[in-house]
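J.: Just the structure for this:
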Amino acid sequence: MNAWLSLVLAILAEVIGTGALKASEGFSRLLPSVVVIGGYGVAFYFLSLTLKQIPVGIAYAVWSGAGTVLITLIGVLVFRQKIDLAGVVGIALIVAGVLVLNLLSSNSAH
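T.: Down below sits the predicted model:
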């Protein structure tokens, strides 16, 4: 499997798991709790496949950065959480950092 596809699947599974973490209400609700455990299990599986071809620093930066951006969007859109200007700037800096790592780093696997 392509390493970047594995990384995308890892990111999506992590975002699903994190979204369900809020819905699990401290693991007091069964179905969301199962989704959390399954989501993180799938995420780490696909992340481990990614690490066969992409350096760990690059893979983890993309995984955590993209996950942070996506779960923030879910928080705003689904859970109606507020984000202020500082939050938007912070998210933009995360995106910029991931782009710099991927586009300019000699360690990035293209």
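
J.: going forward, measure contacts and count neighbours with C-alpha atoms only.
T.: Will do.

J.: For this structure, which segments count as helices?
T.: Taking DSSP state H, the helices of the chain run over residues 3-23, 30-50, 56-77, 85-104.

J.: which residue is nearest the middle of this structure?
T.: When CA atoms, centre = their mean is applied to the chain, the residue found nearest the centroid is Gly67 (2.1 Å).

J.: wait, that one sits on Val15?
T.: Yes - under the criterion of CA atoms under 8 Å, Gly67 makes contact with Val15 at 5.9 Å.

J.: Need the winner for burial among the helices of the chain.
T.: Mean neighbours per residue, mean count of other CA atoms under 10 Å, is largest over the helices of the chain for helix 3-23, with a mean of 21.

J.: Let's compare: structure for the following, please.
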Amino acid sequence: MGGLIETSYAWLLVGLAVIAEITAALALRFSNGFTKPLPAVLALAAFGSAFYLVSLALVNLPVSTVYPVWAGGGTAGVALLGILMLKERAGLWKGIGVMLIVLGIVMLNLAAGGHGA
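T.: Take a look at the predicted model:
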């Protein structure tokens, strides 16, 4: 049972890393090319946190699953929040792209047995 708890905890860290990655990308958007200190510092801190959390998750999970989940989750999350919060253009191709990213993440997890094994 200890392994399951470690694996679940590792996936929680990946989820938190995805949130940190999304936060960092959105903060970059508001940093105005790193000319606004608060969003710039937030972006750097969030990116640093994301890397740290992923490094911890990689102690118990394979990089071949974790990295695509982290990168894809961040990409899909930023795309969706850009559309919903920043009123960026949403089109058919963007929607299909986000769906393919999510499908890819699901397939990677299925291939890994759902627990990164």
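
J.: one step back: give the equivalent position in the second structure for the residue nearest to the centre of the first structure.
T.: Superposed on the second structure with TM-score structural alignment, Gly67 of the first structure falls opposite Gly74.

J.: got a list of what its match touches?
T.: Going by CA atoms under 8 Å, 6 or more residues apart in numbering, Gly74 of the second structure touches Val18, Ile19, Glu21, Ile22.

J.: Show the contacting residues for the residue of the first structure most remote from its centre.
T.: Here the first structure reaches farthest from its C-alpha mean at Ser28, the gap being 23.8 Å by CA atoms, centre = their mean. With contact set as CA under 8 Å, 6+ apart, Ser28 of the first structure has no partners.

J.: distance of the corresponding residue of the second structure for it from Leu26 of the second structure?
T.: The alignment partner of Ser28 of the first structure in the second structure, by TM-score structural alignment, is Thr35. With distances taken as CA to CA, to the nearest Å, Thr35 of the second structure is found 15 Å from Leu26 of the second structure.

J.: likewise Ile83 of the second structure?
T.: For Ile83 of the second structure, the distance to Leu26 of the second structure - CA to CA - is 12 Å.

J.: Then Lys87 of the second structure?
T.: Note on Lys87 of the second structure: its distance to Leu26 of the second structure, by CA to CA, is 13 Å.

J.: How about Asn60 of the second structure?
T.: Counting by CA to CA, the gap from Asn60 of the second structure to Leu26 of the second structure is 29 Å.

J.: so what's the alignment partner in the first structure of Ala24 of the second structure up against?
T.: In the first structure, Ala24 of the second structure lines up with Gly17, judged by TM-score structural alignment. Shown in contact with Gly17 of the first structure (CA under 8 Å, 6+ apart): Val35, Val36, Ile37, Gly38, Gly39, Tyr40.

J.: Excluding covalently adjacent residues, which one is nearest to the fifth one?
T.: This means Gly39 of the first structure. Spatial nearest neighbour of Gly39 of the first structure, excluding adjacent residues (CA to CA, 6 or more residues apart in numbering): Gly17 at 4.3 Å.

J.: Now which residue in the first structure aligns to Ser55 of the second structure?
T.: In the first structure, Ser55 of the second structure lines up with Ser48, judged by TM-score structural alignment.

J.: re earlier: the helices of the first structure: which one's closest to His110 of the first structure?
T.: Nearest to His110 of the first structure, of all the helices of the first structure, is helix 85-104, at 7.9 Å by CA to CA.
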